[in-house]
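> Based on what follows, work out the 3D shape:
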Amino acid sequence: MTDFLPETEEAAASIIREHAAAGKPLAICGGNTRSGFGSAVAKDRLRSTGLTGIVSYNPGEMVLTARAGTPLAEVEAALAENGQMLAFEPMDHRPVMGTSGEPTIGGVFAANVSGPRRFVAGAARDSLLGIRFVNGRGEIVKAGGRVMKNVTGLDLVKLLAGSHGTLGLLTEVTFRVPPRPKTEETIVVSGLNDADAATAMAAAMAQPVEVSGAAHLPLTVTWKFLGGKLPEGETTVLRIEGLPGSVEARAERLASAMSAFGAVAILDEPASRQLWREIRDVHPYVDETMRPVWRISVAPTIGHQLVAALRLEAGVDAFYDWQGGLIWMRMEADPESQLIRRFIKALGGGHATLIRATDAARAAVSAFQPQPEAVAQLSARVKEKFDPAGILNQGKMG
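Sure thing, here's the model as predicted:
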């Protein structure tokens, strides 16, 4: 593997043009912390890690611009100093995928990485205002800006977010940075099965208390959170964030409403923050194995139905985020991709992404949800427009 680490957009553009002219595949990545996605094809790798630094940041405007290779930790530290945050709460893939390196802000947007707050705050792409990137022709392109504007034709900002480097190398990103909540508490409801937990979470979301996290942790995983300090048995957790007085009042109101479903406890701020980091980073499946792990997105009302159906056919373990709409699932042996995707289709549709697996499994299974024919044709036309030689991140999209 040959790594190219350009320090300017022009240098990156030159590398891409050379590979396009020669028809040589080129892997696009940042810190390489999500290197297991898709199947490896290219022997040459173009990394954004030489393109670093915060370009502009005015906390009063709540907008930050950074070069794509800037470490995520550097961005989050600058935001923390000013009481701000990334609203979409990006997960750290390294523990569960067994990778190393340093996550970059460009990689976060290229993979559209979003955590527990996603279901109320939006995905990474929803915070993205503007980008600079180099397409597969070796052309430097700018789209969007510091204020989101309506445009005709393709929305390049949204198109590049989540494209996993198949359309170009992100070189600069501009995004919103809202205030960080002053404190948080988490309501813990014990003893609910998966179906009852889905009902309880829906009831919690209907309360006027602004729940910012809603997850259900079945018996098989509860003991792995907070060092085993959660109540025994199944646990449903609901996060409240904001100003101290407001959080206390809303948490009490939610606890009262949830007492109709089961025994209730409240986690203080330190325990709450740790719990949601562990949920975000899929802590139960950080097991130093390559047993397949899936990230499955479906309607919140059918998540528990999908898991129940799969448990009858295969060895699976699972827990739920996003009010039940995000399922983290670990398989005991094979990925069982056909079975999972068949059941998803039967229950109304969704997306299943293979996050972790052996190299052999990745070679045989599409990591990404196959697209409907019409969407696949459109995607192919977009890919041909941005990368006519087809050299960028082959094997990264299903």
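
> CA atoms for contacts and neighbours, from now on please.
OK.

> Which stretches in the stretch 101-250 of the chain count as strands?
With DSSP state E, counting those that start in this stretch applied, the stretch 101-250 of the chain shows strands at 128-135, 140-144, 168-176, 183-190, 211-217, 235-242, listed in chain order.

> Measure how the third one sits relative to strand 128-135, angle-wise.
Calculated by axes from the mean of the first three to the mean of the last three Cα atoms, to 10 degrees, strand 168-176 forms an angle of 170 degrees with strand 128-135.

> Residue 325: which of the strands of the stretch 101-250 of the chain is closest?
For the strands of the stretch 101-250 of the chain, the distance to residue 325 is smallest for strand 211-217, at 9.3 Å, taking Cα to Cα.

> from the chain's centre, how far out does that closest one sit?
Offset of strand 211-217 from its chain centre (Cα atoms, centre = their mean, to the nearest Å): 16 Å.

> Please name every helix or strand in contact with it.
Helices and strands in packing contact with strand 211-217 are listed as helix 194-206, strand 235-242, strand 316-321; criterion 3 or more Cα pairs under 8 Å, 6 or more residues apart in numbering; DSSP states H and E.

> and the second one, which residues are buried?
This points to strand 235-242. Neighbour-count burial for strand 235-242 flags 235-242 (criterion: 16 or more other Cα atoms under 10 Å).

> I'd like to know which of those residues is nearest to residue 206.
For the buried residues of strand 235-242, the closest approach to residue 206 (Cα to Cα) belongs to residue 238, at 12.5 Å.

> tell me the contacts of the nearest residue to the closest one once chain neighbours are set aside?
Closest residue to residue 238 in three dimensions, ignoring its sequence neighbours and counting by Cα to Cα, 6 or more residues apart in numbering: residue 214, at 4.6 Å. Contact analysis of residue 214 by Cα atoms under 8 Å, 6 or more residues apart in numbering lists 116, 201, 236-239, 321-324.

> compare with the first, here's sequence two:
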Amino acid sequence: MRVSSEAELAEAICAARALVIRGGGTRGLGVPSGEVLETAGLSGVQLYEPGALTLVAQAGTSLAEIEAVLAAERQRLAFEVPDLRALLGRNGVSTIGGVVAANASGPRRVQVGACRDALLGVRFVDGAGRIIKNGGRVMKNVTGYDLVKLMAGSAGSLGVISEVSFKVQAVPEAEVTLMAERGLAEGLADLRAALGSPFDISGAGWMAGRAMIRIEGMAGSVAYRAAELRARLGGWQEAQGDWAVLRDVTAFAGRMGAVWRLALKPSAAAGIVAALGLEAICDWGGGLVWLLDPEGRADVRAAVAGLGAATLMRPLPGQSLPAFAPEAAGVAALTAAIRAQFDPRGVFNQGMMG
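So this is what the prediction gives:
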């Protein structure tokens, strides 16, 4: 089922018993059950004010269209959306609603925050068919529930996003990448030191024995910060940065094995990777770790218990492990209570968390 207006969306939700929400089909996890509801028909940039750094678009608008509109004014989405189609073996076109529903965020998160931090407002239809609007086109403090932040990362479990508004960012004048040959533990220690420095870095990653730091901004400022970091850390050189390769986890695409995404306490990352003995790619100074797991091991979640969370992004064929870890009893109760408020009939993405 494909809808082309917010009114059609509300009508479809009211008439449905179980729906699987799909934008471009590039990011969904788990195995939800129900009739597929496609939102790609809700398309188009509704408002773009380059001078105010704001953009409003319908949820089914392709990410590529939005990036092209912004690039024409030398602007961008600050949070650097990952493209995981090759990694996950997906086709389709990424939509901005799917980006928000997944809270999809790349290496620049260490500087500017995640997708949810750039969101100004959101419109969505809940499980009762009600059209709800929260936020607006400017940043301001308000009382009440921050539904904008709640919807980001909710994966279609609370409502179907119909429209989003963002603050956007000017493309910086200059960019420099510093690189050093480093083992994982040493490399992540250097990255944490850089993140803790006053030099405002916009990327801190490690892959294939190399640590990378990115610095962006005005040319003079970038040159100064790069020189200061090189002096402090020692052994780092300017190099061509492979940030898209890091962001999209390209090195694991097309290779046999399950793929795990770990969100961790950065200081714990090196020890966990060493204990598991799996090939790793690290972002956010160790706060995000990707693992290639040839055997589909069941002990990965136990290894990160108390230090983070493990999501099975790409299971082995026939593997029965759930994408998401079971929630603790208190968290599960809170989740159920929130879903009951927004989706009292249990229409959306049934079985996604199992």
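
> Could you say which of the helices and strands packed on strand 211-217 of the first structure is packed most deeply?
Burial of these is given as mean neighbour count (mean count of other Cα atoms under 10 Å); strand 235-242 ranks first at a mean of 25.

> Show me what that strand is in contact with.
Under the criterion Cα under 8 Å, 6+ apart, residues 181-192, 197, 201, 204, 209-219, 222, 247, 250-251, 272 lie in contact with strand 235-242 of the first structure.

> among those, which ones are buried?
Buried residues within the contacts of strand 235-242 of the first structure, defined by neighbour count using 16+ other Cα under 10 Å: 183-192, 197, 201, 204, 209-219, 222, 247, 250-251, 272.

> Can you report how many residues lie near residue 384 of the first structure?
Other residues within reach of residue 384 of the first structure by the criterion other Cα atoms under 10 Å amount to 14.

> Just give me the match in the second structure for it.
By TM-score structural alignment, residue 384 of the first structure lines up with residue 340 in the second structure.

> My guess is residue 365 of the first structure contacts residue 337. True?
Yes: counting by Cα atoms under 8 Å, residue 337 is a contact partner of residue 365 of the first structure at 6.9 Å.

> and in the second structure, which of the contacts of residue 214 of the first structure remain?
Contacts from those that recur in the second structure, judged by both residues aligned by TM-score structural alignment, their matches' Cα atoms under 8 Å, are 116, 201, 236-239, 321-323.

> distance between the ends of stretch 204-216 of the first structure?
13 Å (Cα to Cα, to the nearest Å).

> In the second structure, which residues correspond to that stretch?
Across the second structure, the stretch matching stretch 204-216 of the first structure (TM-score structural alignment) is residues 194-206.

> Need the strands of the stretch 101-250 of the first structure in a markdown table (columns: distance to residue 369 of the first structure).
Below are the strands of the stretch 101-250 of the first structure laid out as a markdown table (distance: least, Cα to Cα, whole Å):
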| stretch | distance to residue 369 of the first structure |
| --- | --- |
| strand 128-135 | 24 |
| strand 140-144 | 27 |
| strand 168-176 | 21 |
| strand 183-190 | 33 |
| strand 211-217 | 23 |
| strand 235-242 | 28 |
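
> Point out the one among those strands that comes closest to residue 41 of the first structure.
Relative to residue 41 of the first structure, the nearest member of the strands of the stretch 101-250 of the first structure by Cα to Cα is strand 168-176, separated by 16.4 Å.

> For the closest one, grab the matching residue range in the second structure.
Counting by TM-score structural alignment, strand 168-176 of the first structure falls onto residues 159-167 of the second structure.

> what residue is smack in the middle of the second structure?
residue 104 (1.8 Å; Cα atoms, centre = their mean).

> Spatially nearest residue to the aligned residue in the first structure for that one, not counting backbone neighbours?
When the structures are aligned by TM-score structural alignment, the residue of the first structure matched to residue 104 of the second structure is residue 113. If you skip the residues right next to it in sequence, residue 113 of the first structure has residue 90 as its closest partner in space, 5.3 Å away by Cα to Cα, 6+ apart.

> Alright, calling it a day.
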